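*Asks:* Structure for the following, please:
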Amino acid sequence: MTRRAAIVGTGSALPKRRVSNAELAETVDTSDEWIVERTGIRFRHIAGPDETTSTLATDASRKALAAAGLEAAAIDLIVLATATPDQTFPATATRVQAALGIDDCVAFDVQAVCSGFLYAVSVADSMIRSGAANTALVIGAETFSRILDWEDRNTCVLFGDGAGAVVMRAEEGERGVLSSKLHADGRHNELLYVDGGPSTTGTVGKVRMKGREVFRHAVVNLASVLGESLEAAGLSAEDVDWMVPHQANARILDATARKLGLSPDKVVVTVDQHANTSAASVPLALDTAVSDGRIKRGDIVVLEAMGGGFTWGAAVVRW
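*Replies:* Got it, this is the predicted structure:
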């Protein structure tokens, strides 16, 4: 039998404060119509002073563990994807580890911005397949509102805060991650980046983006990596039950599905409610579709994302 990393539980967490486009328009030169037409976004959640990347990640992790029917002590690996850590170091994963009461396990962060969760899933999958880990907590968590320029209406309206988590466990059989493919191309740094960092400006910096160029690359790269990951799994688009994409922009979701030949009915969309939560967006959307019963045991689910760098990736999972 083949040892695979099966997803056995999902969970998510959102900040208490929910902000509508209309509320945002009170302080930003924008409107509900402008945002919806260009992005599909209607709401986003913004972290309060007592909410951080680690608190959201911990909340999502507890829910994922409960869904899996496991105690925190069962976890021997934590991989947390974030571009907005609590501290420069140590890893936010270790703060989650401590909050969950786990005395000792492998715990570290990965940083691939919006693709971070896909990178984290691939790392956990590889470690579980190799026997280096048996039960992993894989998290995407962000407080992106902390790095937004609230005077730049082209970026600040796009993002929100949140966290999503999955429990991945070694199983023998067909269930689990069937394939994952990752890519990066650092030549496009100036299209989507943060203008600061510890070794350059000594500051956190703010998000900067050239939206049209990012859109063009996103549609091409995502359709390509989805096809690549399906081929690696020995499947085609016709075999897909659900696509759970990075929730960046409704138009990107539509264009990617069309390019792959997928029905819009098979695409999980939460961007209207959560906006772009970077590394948290795929696990947030995944938990939504699992919790409402859309994703069922045996379904073929594809996950995909693209983020600053550029980085991009996809994974095919048998539920």
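*Asks:* okay, CA-based contacts and neighbour counts for the rest of this
*Replies:* Noted.
*Asks:* The residue lying closest to Val110 once chain neighbours are set aside: how many residues sit nearby?
*Replies:* In this structure, Val110 finds its nearest non-sequential neighbour in Ala81, 4.8 Å apart by C-alpha to C-alpha, 6 or more residues apart in numbering. By other C-alpha atoms under 10 Å, the residues close to Ala81 number 34.
*Asks:* cool, and the one 3 residues further on?
*Replies:* Applying other C-alpha under 10 Å, we find 23 other residues in the vicinity of Thr84.
*Asks:* That one - that's part of a strand, no?
*Replies:* No - going by DSSP: H, G, I helix; E, B strand; the rest coil, the assignment for Thr84 is coil, not a strand.
*Asks:* Now do the contacts for it.
*Replies:* Thr53, Glu142, Thr143, Phe144, Arg146, Ile147 (C-alpha atoms under 8 Å, 6 or more residues apart in numbering).
*Asks:* rerun at 6 Å
*Replies:* Each residue near Thr84 by C-alpha atoms under 6 Å, 6 or more residues apart in numbering is listed here: Glu142, Thr143.
*Asks:* Now do the strands in the chain.
*Replies:* 3-13, 17-20, 43-46, 77-81, 106-110, 135-143, 161-172, 176-184, 192-194, 207-209, 242-245, 300-307, 311-318 (DSSP state E).
*Asks:* could you say what helices and strands the first one packs with?
*Replies:* Strand 3-13 sits against helix 53-68, helix 116-130, strand 161-172, strand 176-184, helix 281-291, with contacts defined as 3 or more C-alpha pairs under 6 Å, 6 or more residues apart in numbering; DSSP states H and E.
*Asks:* Same check on the longest one?
*Replies:* When contacts are defined as 3+ C-alpha pairs under 6 Å, 6+ apart, strand 161-172 sits against strand 3-13, helix 53-68, strand 135-143, helix 281-291.
*Asks:* next up, for comparison:
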Amino acid sequence: MTSKIIGVGNYIPSETIDNLFFDKHIFFNEEGLVLKENNASITDKLKKITGIEERRYASSDQVTSDLGLIAAQSAIENAGIDPETLDYIIFAHNFGDVRLGTVQSDTVPSLAARVKHLLKIKNNFCVAYDVLFGCPGWIEGVIQANAFIRSGIAKRCLVIGAETLSRVVDIHDRDSMIYADGSGAVILEASDDNSGIKSHLSASYTLKEKDFLYFGKSYNTDTCRDTKYIKMDGRKIYEFALINVPDAMKQCLDKSGYTIDQLDKIIIHQANEKMDEAIVSRFYQLYGTTPPENIMPMVISKLGNSSVATIPSLLTMILNDELELHKIKKNDVVLFASVGAGMNINAIVYKF
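*Replies:* Here you go, the predicted structure:
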């Protein structure tokens, strides 16, 4: 027995933020000094490195659980199921509900409990909980749901990934331009046929890598020193990812029993276009070959990095035929992979 996806859904916020939005921002470096480059040069460099031209922000009245609810409702409708039949609701995020204009994260009750409440599920034995695992949180939620299903504890699970990173960025840090908001969700169900999850792998690198992504003070030293924002050491993350993610992907694929030439798609966390391309290239190098054309769909140029939401949102777009060059059909083998704060890495091989 394994688990398979029977429904998908996403929510892409309607507020489009292009790179011109940051034209009047004052960016500082880590020492609190104003960057000498003009903002046009900064945004141009961002586009060349990450591929990001636009990103989406949640509307002023929305929080992360609102975005997750919309994706969940869409997945439930797509699956054609009664939400009362769900055994688990697993909500992957990192910062909880942060209302616009505030700096406080709200995670009590859990975001999963809030979604269950708003779905009006009466079944008390539908267990709702959150997963905090960095950007790989949604994949980790799917891995946990699969474990529940394989063990016989559950037959059907809802796994949500949602984030409003626009609420936790330092506007004086140029890295703030990378982050975005969004959500995605899937319904997983027990399966005895040949489709579903074939293998998975997870790892946490914490000995030296724990603080590659962290919460830190604003680069503008005149602002409130007690307020923390999402921060990262981009160079260290890039080097870490290129060394460790391809190997994890290879281990997962090898464990599945499929070969590299049987792989139809790679859906990777949309963190940085050049980094993702380099990861996939190195992954194929481990097999002595090169990536085929259109193996890896990318939407980061228009949607930015929405953390846990990138993979389920992208999967929904593909299955809904919203990406012209990318299709997933029955019997296709897909490799999912992610890397993020922790530093955590995970991967899944899935047959549709």
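*Asks:* TM-score, when you put one on top of the other?
*Replies:* Here the TM-score for the pair of chains, by TM-score structural alignment, normalised by the length of structure 1, is 0.93; 311 aligned residues with a C-alpha RMSD of 1.6 Å.
*Asks:* circling back to that earlier point, which position in structure 2 pairs with the residue nearest to Val110 of structure 1?
*Replies:* In structure 2, Ala81 of structure 1 lines up with Ala92, judged by TM-score structural alignment.
*Asks:* how about stretch 207-220 of structure 1: buried residues?
*Replies:* Within stretch 207-220 of structure 1, the residues scored as buried using 16 or more other C-alpha atoms under 10 Å are Val207, Arg208, Met209, Val214, Ala218, Val219.
*Asks:* re earlier: in CSV: the helices and strands packed on strand 3-13 of structure 1, plus mean neighbour count.
*Replies:* Below are these laid out as CSV (neighbours: other C-alpha atoms under 10 Å):
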stretch, mean neighbour count
helix 53-68, 24
helix 116-130, 24
strand 161-172, 28
strand 176-184, 21
helix 281-291, 24
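*Asks:* Make TSV from those and add distance to Leu262 of structure 1 to it.
*Replies:* Listed next are the helices and strands packed on strand 3-13 of structure 1 as TSV, based on distance: least, C-alpha to C-alpha, whole Å:
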stretch	distance to Leu262 of structure 1
helix 53-68	29
helix 116-130	20
strand 161-172	25
strand 176-184	19
helix 281-291	17
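*Asks:* Show me the one of these that comes nearest Thr203 of structure 1.
*Replies:* Between Thr203 of structure 1 and the helices and strands packed on strand 3-13 of structure 1, the tightest spacing by C-alpha to C-alpha is seen for helix 53-68, at 18.1 Å.
*Asks:* now the angle from the closest one to strand 135-143?
*Replies:* Put simply, helix 53-68 of structure 1 runs at 140 degrees to strand 135-143, going by axes from the mean of the first three to the mean of the last three C-alpha atoms, to 10 degrees.
*Asks:* Quick check: the residue nearest to Val63 of structure 2 when sequence neighbours are not counted vs Leu119 of structure 2, distance?
*Replies:* Spatially, and ignoring its direct neighbours in sequence, Val63 of structure 2 is nearest to Asp97 (5.2 Å; C-alpha to C-alpha, 6+ apart). According to C-alpha to C-alpha, to the nearest Å, Asp97 of structure 2 and Leu119 of structure 2 sit 18 Å apart.
*Asks:* ok, those two, which is more surrounded?
*Replies:* Of the pair Asp97 of structure 2 and Leu119, Asp97 is the one with more neighbours under other C-alpha under 10 Å, namely 22 against 15.
*Asks:* JSON lines for the helices and strands packed on strand 161-172 of structure 1, including distance to Ala120 of structure 1?
*Replies:* Below are these laid out as JSON lines (distance: least, C-alpha to C-alpha, whole Å):
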{"stretch": "strand 3-13", "distance to Ala120 of structure 1": "13"}
{"stretch": "helix 53-68", "distance to Ala120 of structure 1": "14"}
{"stretch": "strand 135-143", "distance to Ala120 of structure 1": "6"}
{"stretch": "helix 281-291", "distance to Ala120 of structure 1": "11"}
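*Asks:* For Arg129 of structure 1, find the nearest of these.
*Replies:* strand 3-13 (5.8 Å).
*Asks:* before we move on, back to that, didn't the match of Ala81 of structure 1 look like it was pressed against Gly161?
*Replies:* Yes - between Ala92 of structure 2 and Gly161 a contact is recorded at 4.7 Å, counting by C-alpha atoms under 6 Å.
*Asks:* All good on my end, thank you.
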